[in-house]
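**Student:** structure for the following, please:
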Amino acid sequence: MGAIEDRLKHLNIDLPAAAAPIANYVPCVISGSWLIVSGQLAFGPDGKLDPGHTGKIGAGVSAEAGRAAARRCAINILAQAKAALGDLDRIRRCVRLGGFINVAPGYSQIPPIMNGASDLIVEVLGDAGRHARSTVGVAELPLDSAVEVEALFEIAP
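**Tutor:** The predicted structure follows:
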């Protein structure tokens, strides 16, 4: 077991099986020293969206539930990375996270929601988890998920 897997174990995080795509795309692409992970929804360990992680933040979904959904998306990103790389210790750095937050009109407290994902990546990867980020409020997301997060990692060969 590598250092990142040890850290996950220490944090009591079990990675689920990597989710299958829900449309015509691949979950990850490796190109040179880059691993690009497609947007991940807040699927739980059972492969389903928790009802508390569906809908619009600011209209039925609390900010706390939104942060928890973003955290779950980050866990699913790591599950995809493990499936693609075999060994999470191949991750040199999280370069960027992109967050899409399903919000009610007028809801503007979007960055703290995305911190659920950002904080998890830093917890797991340490300084190598500090990343650039975009966070965008959107009108709808697939399967009515409250949050979707994508990632770009620099990887070792």
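**Student:** okay, CA-based contacts and neighbour counts for the rest of this
**Tutor:** Noted.
**Student:** the residue nearest to Leu152 when sequence neighbours are not counted: neighbour count?
**Tutor:** Spatial nearest neighbour of Leu152, chain neighbours left out: Ile36 (4.6 Å); criterion: CA to CA, 6 or more residues apart in numbering. Neighbour count for Ile36, taken as other CA atoms under 10 Å: 20.
**Student:** downstream of the strand or helix carrying Ile36, the next helix or strand is which one?
**Tutor:** Assessed by DSSP states H and E, Ile36 sits inside strand 34-41. For strand 34-41, the following helix or strand on the C-terminal side (DSSP H and E) is strand 56-57.
**Student:** which element follows that next one toward the C-terminus?
**Tutor:** strand 60-61.
**Student:** which elements pack onto the longest strand belonging to the chain?
**Tutor:** When the chain is parsed with DSSP state E, its longest strand is strand 91-102. Other elements packing on strand 91-102 under the criterion 3 or more CA pairs under 8 Å, 6 or more residues apart in numbering; DSSP states H and E are strand 56-57, helix 110-125, strand 132-138, strand 147-155.
**Student:** one more, for comparison:
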Amino acid sequence: MTQDALTKLAELGLTLPAAPAPAANYVPFVKSGNQLFVSGQISNGPDGLITGKLGADMSVEEGAAAAQSCALSLIAQLNAAVDGDLSRLVRVVKLVGFVNSTADFTDQPKVINGASDLMVAVFGDAGRHARSAVSAASLPLGVAVEIEAIFEIN
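**Tutor:** Predicted coordinates for the structure are as follows:
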């Protein structure tokens, strides 16, 4: 699956970034048995942090793109955890997405679809997962989206 996942990313016009370093006192991932828990990855693109508040100064489409950037970082952390062997992925178990949004914004699921859709596009059925998509009054550094993940690996 390593080549397949990287090929799928390339077909989508995406490149796997380097796994981001932690921004505070935590580790980027923890392996426990056959589960990999990846710390929240914030929306970050080639031009830097993707900031904004959904329902105020960002569209749902912009939010979904921010969520996709989080998914790329999650895959990068997965890749680091399995020493570059993405074929060790059994499945994406769960995503938990936080959306920096106004009190009346209700399209958090549509925003987090940016990450969910990428997981399925890259990993096929193994990318289908359980999920939460919740609103946050603010997120670290003013980012638009933060997503954490649980993966099953072998």
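**Student:** what do we get in the second structure for Ser134 of the first structure?
**Tutor:** Aligned counterpart of Ser134 of the first structure in the second structure: Ser132 (TM-score structural alignment).
**Student:** in contact with that match, which residues?
**Tutor:** By CA atoms under 8 Å, 6 or more residues apart in numbering, Ser132 of the second structure lies in contact with 95-97.
**Student:** over to Gly114 of the second structure?
**Tutor:** Applying CA under 8 Å, 6+ apart, the residues near Gly114 of the second structure are 63-68.
**Student:** just the buried subset of those residues, please.
**Tutor:** Using 16 or more other CA atoms under 10 Å as the burial test, the contacts of Gly114 of the second structure include 63-68 as buried.
**Student:** can I get these in CSV including distance to Glu152 of the second structure and secondary structure?
**Tutor:** Formatted as CSV, those follow (distance: CA to CA, whole Å; DSSP: H, G, I helix; E, B strand; the rest coil):
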residue, distance to Glu152 of the second structure, secondary structure
Gly63, 27, helix
Ala64, 24, helix
Ala65, 25, helix
Ala66, 24, helix
Ala67, 21, helix
Gln68, 20, helix
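**Student:** if we can go back for a sec, how close does the residue nearest to Leu152 of the first structure get to Pro27 of the first structure?
**Tutor:** With distances taken as CA to CA, to the nearest Å, Ile36 of the first structure is found 8 Å from Pro27 of the first structure.
**Student:** name the element the aligned partner of Ala3 of the first structure in the second structure belongs to?
**Tutor:** Alignment note: Ala3 of the first structure maps to Asp4 in the second structure; criterion TM-score structural alignment. Taking DSSP H and E as the definition, Asp4 of the second structure sits inside helix 2-11.
**Student:** to what extent is Ala151 of the first structure buried, counted in neighbours?
**Tutor:** 23.
**Student:** no, scratch that, I was asking about Leu35 of the first structure
**Tutor:** Leu35 of the first structure has 22 neighbouring residues, counting by other CA under 10 Å.
**Student:** show me what contacts the closest residue to Lys8 of the second structure other than its chain neighbours?
**Tutor:** Among residues not flanking Lys8 of the second structure along the chain, Val122 sits closest, at 5.4 Å (CA to CA, 6+ apart). Residues near Val122 of the second structure by CA under 8 Å, 6+ apart: 4-6, 8-9.
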